[in-house]
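Chemist: All I have is the shape, not the residue letters:
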């Protein structure tokens, strides 16, 4: 591979780009109530828009990201951005929930490319600075996830939900132009066929127990967070009478947790991975306990959001540090396995969260979050006892 120096300029370009692209996945969440009103469908039906966006992302991770070990990053970006922009425009023009679901699936599929940036940062860093590099890129990515809800909530409230998709398409056009000229070209070393590339995913998954465990931990944690964000808009509407702008503003609180990525990455070299995981999972359990009793308390919801995002972020960074410490020749494929599991968990959380809300309202969603977090703790304990290896 052509050696490229990971300067701070390149590192922060990767971070900002990751955030801007991944935001496409979450613009629709604070807008679900407005979309349901527009098309006169139920909350359960409109949740399919968020579900298929996440499923598209998971499949994009599975089929696009492994190519980072075989095809130049510039070639991947060129086709990917074209489809992404067309899909965002189609989503804004959708005249039915079905069209919006199909468009959202393609938006999710093409918005997987930030996961090329994380292993790129890891690959171009030395062992001492790898945690910092991953943390900075992940900070940008997670700020994009959380900040997208703030932006879309405001835009939806002021201009309508369709405008958000048109604005996103314009941002992607501008970003592609910047990446075209500023992003270093990476030429990977894998020379086999695409079929052999995909088959190797199975090999890495089956041969690396730490990868399997990290994937399970990440998927369970993100399932809880997805259940939270999918149903928060319904809670805010039903219990407080607030619209998408206030719901999206909760993303500002989550950004505080996301900013911890850089800090966690810096200190992770001095603290054992098991210790960080234990603290992170404990934060998740406590945060869901607070949320359980905060169905009518904005302050409780605010504290819960801060803690749940901080816990997830700390767990996520540690998971990625673990998986990137092995198999340097296949970091994109290893990241693919981890992130596919991560977002399959997110898709599950979206469905389970909608079902829990439909049957038990906010109490059901909170109990679901607690159960998922406790399950992570059980996995962690069994891992330390070597029962899962």
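Modeler: Great, that's in hand. From a predicted model like this one, the values you see are computed outputs, not experimental measurements.
Chemist: Please count neighbours and contacts with C-alpha atoms only from this point.
Modeler: Will do.
Chemist: Secondary structure class of residue 296, three-state.
Modeler: Classification of residue 296 by DSSP: H, G, I helix; E, B strand; the rest coil places it in coil.
Chemist: Helices of the stretch 201-350 of the chain, start to end?
Modeler: 209-235, 244-258, 260-267, 273-292, 298-324, 331-384 (DSSP state H, counting those that start in this stretch).
Chemist: got TSV for these, with distance to residue 138 too?
Modeler: Shown next, in TSV, are the helices of the stretch 201-350 of the chain (distance: least, C-alpha to C-alpha, whole Å):
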stretch	distance to residue 138
helix 209-235	14
helix 244-258	8
helix 260-267	6
helix 273-292	16
helix 298-324	8
helix 331-384	13
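Chemist: And here is the other one:
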């Protein structure tokens, strides 16, 4: 989460100092360097022969169809991450336009404010360990929806508007990091043999939500302005929160039957 949250301000600073193309060039070099480093330092692992690729993907489809915990946690965080991407796609557009008219460096400094939200991860983990996963999930979804509604308001005073947006960024990033941990903890409490597949499905689904949030946010901001975009973003965790309240599962960590998942 820290990497995700730092990526935006770092990219803005690089674009300000050089050009937007340099962001992609440096990212490509970092990825190549990462491949080389991991190839050198990761221990060699030769797992026992297991499922073939076709059977593996079929088992993942069955997991998505039958695993209730995965379904719920994926929906919650897909909505949350979509709102997160919604906000961080449209906010720079708002900051760069009149009357705020911030440059790339100022927008990068603003984005650094949200990085503080990563401190929520260990807090959420401890609360989940105490059996509070469900109420904490509902709370972070409600907080995210509430701060996005507040963020939809605009003010003539530029400092006040920047302070409000900064507060929204902190609380939203706080909620995203917390909800991610709550979801992964619930999934990792299930069958250990399924963890990689469960986590792969979970992350694929919520990143798809994030991609849709970015695309939808930019389109709504361009056609209808900031308020409609912000309120639309608020609706996403709001719907997920209502879904969590009406859930009838006894526990986030109660493993479902593994027979259809295998």
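Modeler: Received, thanks. Just so it is clear, the structure is predicted and the values come from calculations on it, not from any experiment.
Chemist: ok, back up a step: distance to residue 131 of structure 1 and mean neighbour count for the helices of the stretch 201-350 of structure 1 - can I get that in CSV?
Modeler: Listed next are those as CSV, based on distance: least, C-alpha to C-alpha, whole Å; neighbours: other C-alpha atoms under 10 Å:
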stretch, distance to residue 131 of structure 1, mean neighbour count
helix 209-235, 16, 24
helix 244-258, 15, 23
helix 260-267, 4, 21
helix 273-292, 12, 20
helix 298-324, 6, 23
helix 331-384, 14, 22
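Chemist: Residue 123 of structure 1: which of the ones you listed is closest?
Modeler: Nearest of the helices of the stretch 201-350 of structure 1 to residue 123 of structure 1, taken as C-alpha to C-alpha: helix 331-384 at 7.5 Å.
Chemist: once aligned to structure 2, how far is the closest one on average?
Modeler: Helix 331-384 of structure 1, aligned to structure 2 and superposed, deviates on average by 1.3 Å (mean C-alpha distance after the TM-score superposition for structure 1).
Chemist: Can you tell me which of the helices of the stretch 201-350 of structure 1 is nearest to residue 133 of structure 1?
Modeler: helix 260-267 (7.7 Å).
Chemist: what's the closest one packed up against?
Modeler: Secondary-structure packing of helix 260-267 of structure 1 (3 or more C-alpha pairs under 8 Å, 6 or more residues apart in numbering; DSSP states H and E): helix 130-159, helix 298-324.
Chemist: got the angle between it and helix 298-324?
Modeler: Orientation check (axes from the mean of the first three to the mean of the last three C-alpha atoms, to 10 degrees): helix 260-267 of structure 1 against helix 298-324 gives 40 degrees.
Chemist: and helix 260-267 of structure 1, how far from structure 2 on average?
Modeler: When structure 2 is superposed, helix 260-267 of structure 1 averages 2.8 Å from its matched positions, counting by mean C-alpha distance after the TM-score superposition for structure 1.
Chemist: circling back to that earlier point, who wins for proximity to residue 186 of structure 1 among the helices of the stretch 201-350 of structure 1?
Modeler: Using C-alpha to C-alpha, the nearest of the helices of the stretch 201-350 of structure 1 to residue 186 of structure 1 is helix 331-384, at 12.4 Å.
Chemist: Counting by contacts, list what the closest one packs against.
Modeler: Using 3+ C-alpha pairs under 8 Å, 6+ apart: helix 331-384 of structure 1 touches helix 43-63, helix 114-123, helix 194-207, helix 209-235, helix 273-292, helix 298-324.
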